[in-house]
Structure formats: structure tokens, C-alpha cells
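# The following block contains a protein sequence and its predicted model.
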Amino acid sequence: MSNLQDSAQRYGAVSRLLHWAMAALLVWQYLTVIVPEGHFLESIVGGTHKATGLLLMVLVVIRLLWALYNSSRRPAPVSVLARFGHLALYGLLFVIPFVALLRQYGSGREFVAFGMTIMPGFSDGKIEWMIAPASLLHGNLGWLLLFMVIGHAAMAFIHRRQGGEDVLARMIGR
């Protein structure tokens, strides 16, 4: 059981699985946005953006709950900036799909993901106060998240190369 939970030296198997699963889903998610129409990858990733976003939102909630459960055992952040950076990543990983769900609901269109109806549609007209801010924020925050994820990965490699605390080792299980 102890290798499943976090320790002061490294993240446990559950935290690592959630981290890398979310990283893979984020790569997939960005592919759904950047793959040009007609590209062979479109037949693979096309039409999966909403369902993947929902899955990411569920995983971030699970990850936050797991982090709270492990809060007394987790490796300490290397700095205040790292702590705030991680909080910002968690926040964006929740807010971005949340505003997309808000926009989806406001549009009145049904949302089906993984064969389940997440939101039934309605025909009473659109709810503009839900659609407009979500449309403004969703994409812009998504690009901010990508920038922050790249920075997050870069800092993990920088810490590893500078000979200080090897924060990457905490998450790869060595």
C-alpha cells in the first residue's frame, strides 16, 4: 500500500498514474485543436475534444482529492513559485473544461460523452450570458495552460540538469 501513496521523497503510483495519464490526455487534447482538417490524424482525434475535456476535468478532481488525502506525505515544493505554479495548473485544468461545459449548456445542445448523456439539450433558445464569457475564456485559457505546461516540463528538466533537487525523479518513480 505504501508504494501507492506519496512519500516525502517521491510521488506514489497513484499520483504518478494520474499525472502521466493527464499529460497524455493533454497531448491528445491539443492534437484535436492543432491537427489540420483533412490530415490523416483528424480521423483519429477528430470529434474527441469535448469527451477528452470532460475526462480531464474528472481526473483533475480525483487528483486534487488524492493530493489532499496525501498532503502530509507529499514531497515539499521546491519554492513558493513552484507551489503557485502547480495551483495555477490545477486551477486551469478545472476552469477550462468548466467554462466549456457552461458554454455547452448555454448553447442548448445535447452533450453526449462516452455513450452517456451529460447534458440534455433544450430548444428554449440560447443563454448568451453563459456562452459569451465561456467562448472568450476557453480557448485563451487553453493556450495559457499549454504555455504553463511547457514551462512546468522545462523547469523539471532544468532542476534535474542543475544538480539541485531532482524533481523529475519524484514523478518518474526512480
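Looks like it came in fine. Residues are numbered from 1 along each chain as shown.
# From now on I want contacts and neighbour counts done on CA atoms only, so please keep to that.
Noted.
# Just the element for Gly106, please.
Assigning secondary structure by DSSP states H and E places Gly106 in helix 80-107.
# And the helices in this structure?
Per DSSP state H, the chain carries helices over the ranges 13-34, 42-45, 49-69, 80-107, 128-161, 167-172.
# dump the residue contacts of the spatially most central residue of the chain.
With the centre of the chain defined as its mean C-alpha position, the nearest residue by C-alpha atoms, centre = their mean is Leu93, 4.0 Å away. By C-alpha atoms under 8 Å, 6 or more residues apart in numbering, the residues touching Leu93 are Leu56, Met57, Val60, Leu145.
# again, only using 10 Å
Contact partners of Leu93, counting by C-alpha atoms under 10 Å, 6 or more residues apart in numbering, are 22, 26, 53, 56-61, 87, 141-142, 145.
# Report the buried members of those residues.
Buried members of the contacts of Leu93, scored by 16 or more other C-alpha atoms under 10 Å, are Met22, Leu26, Gly53, Leu56, Met57, Leu59, Val60, Leu141, Gly142, Leu145.
# of all those, which comes closest to Ala132?
Distance to Ala132, by C-alpha to C-alpha, is smallest for Leu141 among these, at 14.3 Å.
# so what's the closest one closest to, chain neighbours aside?
The shortest distance from Leu141 to any residue other than its chain neighbours is 6.4 Å, reached at Ile96 (C-alpha to C-alpha, 6 or more residues apart in numbering).
# One more: Arg16?
Nearest-residue entry for Arg16: Met171, 5.7 Å, with adjacent residues in sequence omitted and distances by C-alpha to C-alpha, 6+ apart.
# re the thing from before, ok, the buried ones among the contacts of Leu93 vs Ala113, which is closest?
Using C-alpha to C-alpha, Gly53 is the member of the buried ones among the contacts of Leu93 that lies nearest Ala113, at 10.0 Å.
# Second structure follows, compare the two:
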Amino acid sequence: MNNATAPARYDGVSIILHWATAALVVLQFGSAETWDFFPKAVRHVMITGHMSFGVILTAVIALRVLWRLTPGYSAPAAGSELMDRAAKAMHHTLYALIAAEVPLGFFTRWTDNHALSFFGLLIASPFGTFSKAAGGFVDEIHDLNAWLIMILVAGHALAALYHHYLLRDDILRRMLPRRAR
């Protein structure tokens, strides 16, 4: 889509899915990075919530990918062709890393030889038991990928703020809900 035919703003479904993804990613990262500071009972609730919201994040990411494939999806161009390509590369990288983080989270739980919990519904590993080393390896990849996601999310947010406050264009406003604009 060239800039002349690009819509003025993102469609409503894309906006909702974007902010739902953002909230879930921040919630997931924040809970995982802080649960060790809480008593065991609270930590258990946080870990169970982390798994449950990870399953919800899976559904949101799947919906985002499916929505992007429908005719109802509309996305404005980021500006110049170079900026548009950079924005698409950032979005695709974030999609890929988040899409990878989800099964890594499932495998982290299963390679630690524990069932995954979705709001109390236990989902046992379909793969049998694993060594402690395998569990540690998968957990490390899950953690590193989470940090990489957060670094890119921070860059994404800073780019939006750069556009809004320094370039004074409407890149950020196009992704805000109508009332917030």
C-alpha cells in the first residue's frame, strides 16, 4: 500500500488487539521479574496468573495474525518508504519474538516437569519428563527472549514518542482509541 492510498488511522480491531497485546506483554514481563520478591503463596498465584495470561496472549497473537489477513485490516503508512519498511520490520520482529515466547513459556513449564495451568485447569506435558538441564536451558531461552521483546517494545514506544513530540506527526494518534485522541 503506498502512502497515497494508506488509511488515516488503524482500524478499531487492530487498535484493541495492539493495546491488549501491549498490556499482556508488560503484565507478563512484570510478573515474571517480580514474583521472587513476594511470599510463596503470592508467588504461586503470580506464576499461575502468568501461565494463564500467557495462554490468553497466545489467543490475542493468533487473532492479530488472522485479523491482518482479513480485508477489514487497515494500517496507515509510517511516512517515507524507509520509515514504513523500518516500522514493518519492527512489527514483524515483535510478532515473531512474541509468537516464539508463547511456546517457550509452555515448554518452560513442561521441561520443568510441571503441568501448565490455565486458571486452575492443568495441562500436562505431552512430551514426558525432562532432565533438569533441559528445563534450565529452555527457561534461559524464554528469559532471554522476554528481555529482547522488552528492549524492542521500549524502542517501539520511544519511536512513537519521537514521532509525537519531536516530529509532531500523527503516527501515535493513529493507534490511540478515538476518545484518547
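Arrived safely. All figures in this text were calculated on a predicted structure; none of them were measured in a lab.
# looking at the helices of structure 1, which is closest to Ala113 of structure 1?
Comparison of the helices of structure 1 against Ala113 of structure 1 by C-alpha to C-alpha identifies helix 49-69 as nearest, at 5.1 Å.
# which ones are touching the most far-flung residue of structure 1 relative to its centre?
In structure 1, the residue that sits farthest from the middle, by C-alpha atoms, centre = their mean, is Asp124; the gap is 32.5 Å. Taking C-alpha under 10 Å, 6+ apart as the contact definition, Asp124 of structure 1 lies against Gly108.
# Relative to Leu144 of structure 1, how far out is it?
Separation of Asp124 of structure 1 from Leu144 of structure 1 (C-alpha to C-alpha, to the nearest Å) stands at 34 Å.
# And Val35 of structure 1, by the same measure?
Computed as C-alpha to C-alpha, the Val35 of structure 1 to Leu144 of structure 1 distance reads 19 Å.
# same deal with Gly53 of structure 1?
With distances taken as C-alpha to C-alpha, Gly53 of structure 1 is found 16 Å from Leu144 of structure 1.
# One more: Gly91 of structure 1?
12 Å.
# quick revisit: hang on, the residue nearest to Arg16 of structure 1 packs against His19?
Yes. With contact taken as C-alpha atoms under 10 Å, Met171 of structure 1 and His19 are classed as touching, separated by 8.0 Å.
# which residues are in contact with both of the two?
Any residue near both Met171 of structure 1 and His19 by C-alpha under 10 Å, 6+ apart counts here, and that gives Tyr11, Ala13.
# possible to save the helices of structure 1 as JSON lines with distance to Ser7 of structure 1?
Listed next are these as JSON lines, based on distance: least, C-alpha to C-alpha, whole Å:
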{"stretch": "helix 13-34", "distance to Ser7 of structure 1": "11"}
{"stretch": "helix 42-45", "distance to Ser7 of structure 1": "37"}
{"stretch": "helix 49-69", "distance to Ser7 of structure 1": "11"}
{"stretch": "helix 80-107", "distance to Ser7 of structure 1": "17"}
{"stretch": "helix 128-161", "distance to Ser7 of structure 1": "18"}
{"stretch": "helix 167-172", "distance to Ser7 of structure 1": "9"}
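# Tell me which of these lies nearest to Phe114 of structure 1.
Of these, the one closest to Phe114 of structure 1 (C-alpha to C-alpha) turns out to be helix 49-69, at 7.0 Å.
# now for the closest one, which elements pack on it?
Judged by 3 or more C-alpha pairs under 10 Å, 6 or more residues apart in numbering; DSSP states H and E, the packing partners of helix 49-69 of structure 1 are helix 13-34, helix 80-107, strand 111-113.
# Go again with 8 Å.
For helix 49-69 of structure 1, the elements it packs on are helix 13-34, helix 80-107, judged by 3 or more C-alpha pairs under 8 Å, 6 or more residues apart in numbering; DSSP states H and E.
# JSON lines please, covering those and showing distance to Pro120 of structure 1.
Conversion of those to JSON lines gives the following (distance: least, C-alpha to C-alpha, whole Å):
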{"stretch": "helix 13-34", "distance to Pro120 of structure 1": "24"}
{"stretch": "helix 80-107", "distance to Pro120 of structure 1": "8"}
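# Tell me which of those lies nearest to Ala153 of structure 1.
Distances from Ala153 of structure 1 to each of those were compared using C-alpha to C-alpha; the minimum, 10.4 Å, belongs to helix 13-34.
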